[in-house]
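Enquirer: My questions are about this predicted structure, shown below with the sequence.
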Amino acid sequence: MIEIETLSVERDHAPVLHDLSLALPAGGLTALIGPNGAGKSSLLLTLAGLIAPRAGRVRLDGEDIHAMRPQARALRLAFLGQEQAQVSRLTVREMVGFGRWPHHRGRPGPADRAAVAGALALFGLGELAERPVSSLSGGQRQRTQIAMAHAQATPLVLLDEPLSALDPRYAREVMEALVAMAHDPAAPRGVVVVLHDLGMAARYADHVVAMKHGRLVAAGPRREVMRDAVLSALFDTGLKLREVEGAQVVLPA
């Protein structure tokens, strides 16, 4: 479980998170939603230990994330931000394999190769495994990065807008893969995802955290947060949820 206690954060000397307190469940898929400038990415960076809070603290299973050594933290959580590293000659398999570095420290074994193979299969990258990452489309590169985070095999995975470069087919497939990862009976994980697509949040998230102006608006199980009144107030425009062919969709009111 992630426990966030009276968290306040500044970036470039400007406050971006204000006195935030909430708990994120240890398992399942949690969606962070809210308008631009809500503080979603800043919260994710703070959870990853990449931004130090001005006040408050973040605990992972009772341990202060910002007090962990980087090597220990890399075994506990995986983070994928919006800005991805540019690579040239690496193949898809090699790129995904970087997720195993915290485990083998340069000496990969059978377990590491199996983890890479599983990530390639889960995210539909098997046929691209030997292709240079530089030759991929933006969406294929995005899936490679997500597969790398999966291969890291951490109990917590943090993803900032992982659907941004994906067409509808692959966005759906990635969300289904993230749900499978979160609910894997052999090794369930907590997956926290920043989403701008409210339909994806309504369809796939187990839990939702709604933010606005760096403050918490609502948090809880999806059906408690994804409601007409909450979403309309969150985005300052009329929105309504409706069920279409068994799936929740968000429509203009």
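Expert: Nice, thanks for sending it over. Numbering: from 1, shown residues only.

Enquirer: only C-alpha atoms for contact and neighbour calcs from this point on.
Expert: Will do.

Enquirer: could you pull out the strands for the stretch 51-200 of the chain?
Expert: Under the criterion DSSP state E, counting those that start in this stretch, strands of the stretch 51-200 of the chain are mapped to 55-60, 63-64, 77-80, 156-160, 190-194.

Enquirer: deepest of the ones you listed, which one?
Expert: Across these, averaging neighbours per residue (mean count of other CA atoms under 10 Å) puts strand 190-194 on top, at a mean of 26.

Enquirer: got the contact list for the residue nearest the centre of the chain?
Expert: With distances taken as CA atoms, centre = their mean, L159 lies nearest the centre of the chain, 2.3 Å away. Contact partners of L159, counting by CA atoms under 8 Å, 6 or more residues apart in numbering, are L44, F79, L80, G81, V191, V192, V193, V194.

Enquirer: putting a second one here so we can go through both:
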Amino acid sequence: MISARGVCAAHEGGARVLHDVDVDVRPGAVTALIGPNGAGKSTLLAVMARLLEPQEGVVLLDGQDVRAQKGEHVARRMAVLRQDTHLAVRLSVRELVMLGRFPHTGGRPTPHDRRLAQEAIEEVALAELADRRLDQLSGGQRQRAHLAMALCQVAGADVSAAPDGGPRDGEHLLLDEPLAALDVKHSVAIMRLLRRRAAERGASVVVVVHDIGFAAAHADHVVAMREGRVVADGPTADVMTAAVLSDLYDTEVEVHDLGGRRLVAYHG
């Protein structure tokens, strides 16, 4: 599990962005971070991923301060998808995804690592484009390639049974706008993939999502943020309500139940 306790943070030279944030990202579930622009969602993700040092508080990975753990140990179990996914565009999809195995291989991949990379490529439906260069892909295809790299990075983490019979903490996926540039078909497919990953492998998955409809339909747990603070935190059914969302976004939001899923409609 990933836990933030009393986290306050600011970007270099800027005002404080996060204020006393407490959040748990549990194994076996998809946790969505939602909120208006400037709410602190991406900043919180960066602090969890050790990309930004908190001014106060602590982030715990499996009960221990993530900053005190060895970088290579964390990198084998925690993968981060950032918004600014700029890498050499002359890499092929396969080469990019194989970079995710570096924490495990030190640059000397085995046939097992190559097999894991192929599986990740297939999971995001890019098998036919595996040897295509990134600069020859659409924005959505590049996004899926970067997601495959994250999936490949944590593949093979320990997901055996814990002493209490539940899933042991294994993979940790921190994904900032994983649906960016994706069409509806691929957005649905990726959210279903993340749900399966969480359910079948005990993965802790946290996603920053701007489309609250996808959060309502696919997340197990939702954390709503505004102005650097958590204003609602709980199961999707408890947070994704008309009252909470209308207040959060300062606009009228309607929520309907259809077939066991929440559908969100918003208008001026």
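Expert: Structure's in. What do you need? Everything numeric here is computed off the predicted structure, so don't read it as measured data.

Enquirer: and which of the contacts of L159 of the first structure is nearest P155 of the first structure?
Expert: Comparing the contacts of L159 of the first structure against P155 of the first structure with CA to CA places V191 closest, at 8.4 Å.

Enquirer: so what corresponds to that closest one in the second structure?
Expert: Mapped onto the second structure by TM-score structural alignment, V191 of the first structure lines up with V205.

Enquirer: Now do the same contact list for that match.
Expert: 25-31, 172-175, 194, 198.

Enquirer: Pull up the gap between it and R94 of the second structure, please.
Expert: 23 Å (CA to CA, to the nearest Å).

Enquirer: next one: R114 of the second structure
Expert: On the measure of CA to CA, R114 of the second structure and R94 of the second structure end up 9 Å apart.

Enquirer: wait, which of the contacts of L159 of the first structure is closest to G220 of the first structure?
Expert: Closest approach to G220 of the first structure among these (CA to CA): V192, at 13.2 Å.

Enquirer: Would you confirm that that closest one contacts G27?
Expert: No. V192 of the first structure is beyond contact range of G27, at 9.5 Å (criterion: CA atoms under 8 Å).

Enquirer: buried stuff in stretch 170-180 of the first structure?
Expert: Of the residues in stretch 170-180 of the first structure, those buried by neighbour count under the rule 16 or more other CA atoms under 10 Å are Y170, A171, V174, M175, A177, L178, V179, A180.

Enquirer: can you tell me which of the residues you listed are in helices?
Expert: Residues of these located in helices (DSSP state H): Y170, A171, V174, M175, A177, L178, V179, A180.

Enquirer: Now do the helices in the second structure.
Expert: Counting by DSSP H, one finds helices in the second structure at the ranges 41-48, 71-77, 93-99, 102-105, 111-123, 139-154, 184-201, 212-218, 236-239, 242-249.

Enquirer: Can you add distance to A265 of the second structure and give those helices back as JSON lines?
Expert: Compiled in JSON lines, these are given as follows (distance: least, CA to CA, whole Å):
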{"stretch": "helix 41-48", "distance to A265 of the second structure": "22"}
{"stretch": "helix 71-77", "distance to A265 of the second structure": "37"}
{"stretch": "helix 93-99", "distance to A265 of the second structure": "36"}
{"stretch": "helix 102-105", "distance to A265 of the second structure": "43"}
{"stretch": "helix 111-123", "distance to A265 of the second structure": "30"}
{"stretch": "helix 139-154", "distance to A265 of the second structure": "25"}
{"stretch": "helix 184-201", "distance to A265 of the second structure": "16"}
{"stretch": "helix 212-218", "distance to A265 of the second structure": "8"}
{"stretch": "helix 236-239", "distance to A265 of the second structure": "15"}
{"stretch": "helix 242-249", "distance to A265 of the second structure": "9"}
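
Enquirer: looking at these, which is closest to R229 of the second structure?
Expert: Proximity to R229 of the second structure (CA to CA) singles out helix 41-48 among these, at 9.5 Å.

Enquirer: Remind me what the closest one packs against, helices and strands.
Expert: With contacts defined as 3 or more CA pairs under 8 Å, 6 or more residues apart in numbering; DSSP states H and E, the secondary structure elements packing on helix 41-48 of the second structure are strand 2-10, strand 16-25, strand 172-176.

Enquirer: closest one to A242 of the second structure among those?
Expert: strand 16-25 (22.5 Å).

Enquirer: what residue of the second structure takes the place of L251 of the first structure?
Expert: Aligned partner of L251 of the first structure by TM-score structural alignment: A265.

Enquirer: same deal with A233 of the first structure?
Expert: Using TM-score structural alignment as the criterion, A233 of the first structure maps onto D247 of the second structure.

Enquirer: Would you check how far apart its match and I2 of the second structure are?
Expert: With distances taken as CA to CA, D247 of the second structure is found 28 Å from I2 of the second structure.

Enquirer: Name the residue in these two with the higher neighbour count.
Expert: When D247 of the second structure is set against I2 and neighbours are counted by other CA atoms under 10 Å, the residue ahead is I2, at 23 against 11.
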